[in-house]
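# Prediction below, plus the sequence it came from.
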Amino acid sequence: MRLKQQGFTLIELVIVIIVLAAIGIATSSYIATGIGIYTDISERDRELNSTRFVMERLRRDILNALPNSLIVSYSGQCLTYTPIIKSTLYDYDFPISPFSSSTAGIASIDDYSFEDGDKAVVYLLQADELTSNKVQPISEVDGETISFANAVSFPLGSPSKRLYIIRDSKSYYFNSSKELRLAEDCFSDGSLMANNIEGDFLVFEPTLQRNGLAKVTFMLDFDGQEVPIEQTLHVNNVP
């Protein structure tokens, strides 16, 4: 007795191939969608982490900025500030107008190493006074004595007898390449702080109730959608 041979017909094979192809397409589309979502989330998380780093760096820098030294320029694209190297208190013999002297007594400064170009600042009230006689170059700091290159006379004394030592100013700026950079001057070569970012700065003058403030608005670009993030920066010190 012959056994009847069993098998698939051509139509059945075609149907199976079509079903498997449909399942493969659906599966690959699902995997591709998941990979795209993961990649997008990872990219956004990377940009947000970069922005968080910049926000923390800005907070620390402006917190320790010289009071009333903040300047916004280039239509809000650049924020210039003067970092404080050290602060101390001056003695009764400090050269406040009408008195003048090339040396004076100060409270000792810990962990300070003098560098050429260091300057002493007393009672700065406006940023444009950085080029006035409220800022005087230092020639030496030895213990509790500060020396100037020539006899100097500061026009106004600080109510708290506070003296700040500064060096060069720094600038944060947004450029046309959607980068935030930190440099010696606005739009000069500097360190890249974040990319794929735009924004602007705004400075609020101090009042009797608070110190000076700066506000920065970051505009992040997520696939063509702009997301604003605002940060308020406080100047911790007073004249």
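That came through, no problem. Residues are numbered from 1 along each chain as shown.
# Every contact and neighbour count from this point should use C-alpha atoms.
Noted.
# shouldn't residue 124 be in contact with residue 239?
Yes: taking contacts as Cα atoms under 8 Å, residue 124 lies within contact range of residue 239: 6.1 Å.
# and the two? which has more neighbours close in?
Neighbours around residue 124 and residue 239, counted as other Cα atoms under 10 Å, are more numerous at residue 124. The numbers are 23 against 19.
# For the more buried one, give its distance to residue 201.
Taking Cα to Cα, to the nearest Å as the measure, residue 124 falls 22 Å from residue 201.
# how close does the nearest residue to residue 100 once chain neighbours are set aside get to residue 193?
Closest residue to residue 100 in three dimensions, ignoring its sequence neighbours and counting by Cα to Cα, 6 or more residues apart in numbering: residue 153, at 4.6 Å. Residue 153 is 40 Å from residue 193, where distance means Cα to Cα.
# Pasting the second one now:
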Amino acid sequence: MKKISLLSQRGFTLIEAIIVIMLTGILAVAAANFISRPITQYLDLSRRADLTEIANSAVRRMSRDIHLALPNSVRQPAPACVEFLMTTNGGRYRSATPGNFMQFDSTSGTQFDVIGPLSTAPQSGDFIVVYNLGIAGADAYEAGYRGIVDGAGTTVNSIKLSTPIQNPLESPAKRFFVLSGTSPAVTFVCQGVGVDANGNGTGRLYRLSNYAIAPATASCPTLAANTTTPLLAENVDSCSFTYSSGVVERSAVLSIRIGLKKAGESAKLYQDVNINNVP
């Protein structure tokens, strides 16, 4: 009768199985760390790129609008906001006969010719501003310094005013600017800036418009949490504007600083915007 060898039936011992499990676990942990680090780095890089793109997009939008600012209309009640009057068109007016010329001493509606046609005709209710210096008596934030367009009789070649410009200073270059009658003023404002416990910025950057122009302002506007005001950026952890007016009739500079933070990753952007203040 054939005997079966016990050695041929021998399997793994418990110790051997434990050693195999331990070695497999160590290899799995090493492999996980090897794989997770590039994934984590990719996610961090992607998050940082998203923050940079958001900040860059916001700065580009602000720069585009600020380049259209009425000369000498930029003002700052606080570092967290900046306000200006945005132009929609502009040209040169006729200052003497023959033809209809700008009359600064008129108390009734006036008609003046445009030297060189405008790209589009101003709409009824739009504002006409001449020689804004941003000082008392020559400030477009004051209602009397803005003429109001009468749509009837206004074309690209000639503009009729239903409300005349009161006591302005005549422009040496005979220039005038057109402001929207519905939303001439624009404010960029940062609100709730800070960082929460999870490393996320808590602030938001808004573009505020469609509000009544105030002759003076002492503080940045405060927006409700459920506001429908257009949002340019969120997760803002730092934000400031610095306006250097320079010399009247020369270029001014608005410095924009904005920082975004999300899940510990951050992106900061700084840009100077040149503003033509020649009225």
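That came through, no problem. Given the structure is predicted, the values throughout are model-derived calculations rather than measurements.
# Superposed, how do the two chains score by TM?
Scored against TM-score structural alignment, normalised by the length of the first structure, the superposed chains reach a TM-score of 0.87; 238 aligned residues with a Cα RMSD of 2.6 Å.
# Give me the common contacts of residue 124 and residue 239 of the first structure.
Taking Cα atoms under 8 Å, 6 or more residues apart in numbering as the contact definition, residue 124 of the first structure and residue 239 share the neighbouring residues residue 67.
# can you give me the strands in the stretch 151-279 of the second structure?
Along the stretch 151-279 of the second structure, the segments classed as strands by DSSP state E, counting those that start in this stretch run 158-163, 175-179, 185-191, 203-208, 231-244, 251-262, 265-276.
# Where in the first structure does the second one fall?
Applying TM-score structural alignment, one finds that strand 175-179 of the second structure aligns to the residue range 162-166 of the first structure.
# Give the equivalent position in the second structure for residue 69 of the first structure.
Matched to the second structure by TM-score structural alignment, residue 69 of the first structure sits across from residue 73.
# host element of residue 35 of the second structure?
With the criterion set as DSSP states H and E, the secondary-structure element containing residue 35 of the second structure is helix 14-66.
# Tell me what angle the helix or strand just after that helix forms with helix 14-66.
Scanning forward in sequence from helix 14-66 of the second structure, with DSSP H and E defining helices and strands, the next element found is strand 81-85. Using axes from the mean of the first three to the mean of the last three Cα atoms, to 10 degrees, the direction of strand 81-85 of the second structure lies 30 degrees away from that of helix 14-66.
# For strand 81-85 of the second structure, give me the average deviation versus the first structure.
For strand 81-85 of the second structure, the mean distance to aligned residues of the first structure following superposition is 1.2 Å (mean Cα distance after the TM-score superposition for the first structure).
# Roughly how far does the residue nearest to the match of residue 69 of the first structure when sequence neighbours are not counted sit from residue 116 of the second structure?
Across the structure, with Cα to Cα, 6+ apart as the measure, the residue nearest residue 73 of the second structure apart from its sequence neighbours is residue 84 (5.2 Å). Here the criterion is Cα to Cα. By it, residue 84 of the second structure lies 27 Å from residue 116 of the second structure.
# repeat for residue 161 of the second structure
Separation of residue 161 of the second structure from residue 116 of the second structure (Cα to Cα): 19 Å.
# Of these two, which one has the most company?
Ranked by neighbour count (other Cα under 10 Å), residue 161 of the second structure and residue 116 place residue 161 first, with 24 against 13.
# Disregarding residues adjacent in the polypeptide, which is nearest to the aligned partner of residue 102 of the first structure in the second structure?
Matched to the second structure by TM-score structural alignment, residue 102 of the first structure sits across from residue 110. With Cα to Cα, 6+ apart as the criterion, residue 110 of the second structure has its nearest non-adjacent residue at 5.2 Å, and that residue is residue 161.
# and what of residue 227 of the first structure?
Closest residue in space to residue 227 of the first structure, ignoring its immediate chain neighbours: residue 220 at 5.1 Å, by Cα to Cα, 6+ apart.
# what's near enough to touch the residue sitting nearest the centre point of the first structure?
Computing the C-alpha centroid of the first structure and ranking residues by Cα atoms, centre = their mean puts residue 58 first, at 3.0 Å. Contact analysis of residue 58 of the first structure by Cα under 8 Å, 6+ apart lists residue 233.
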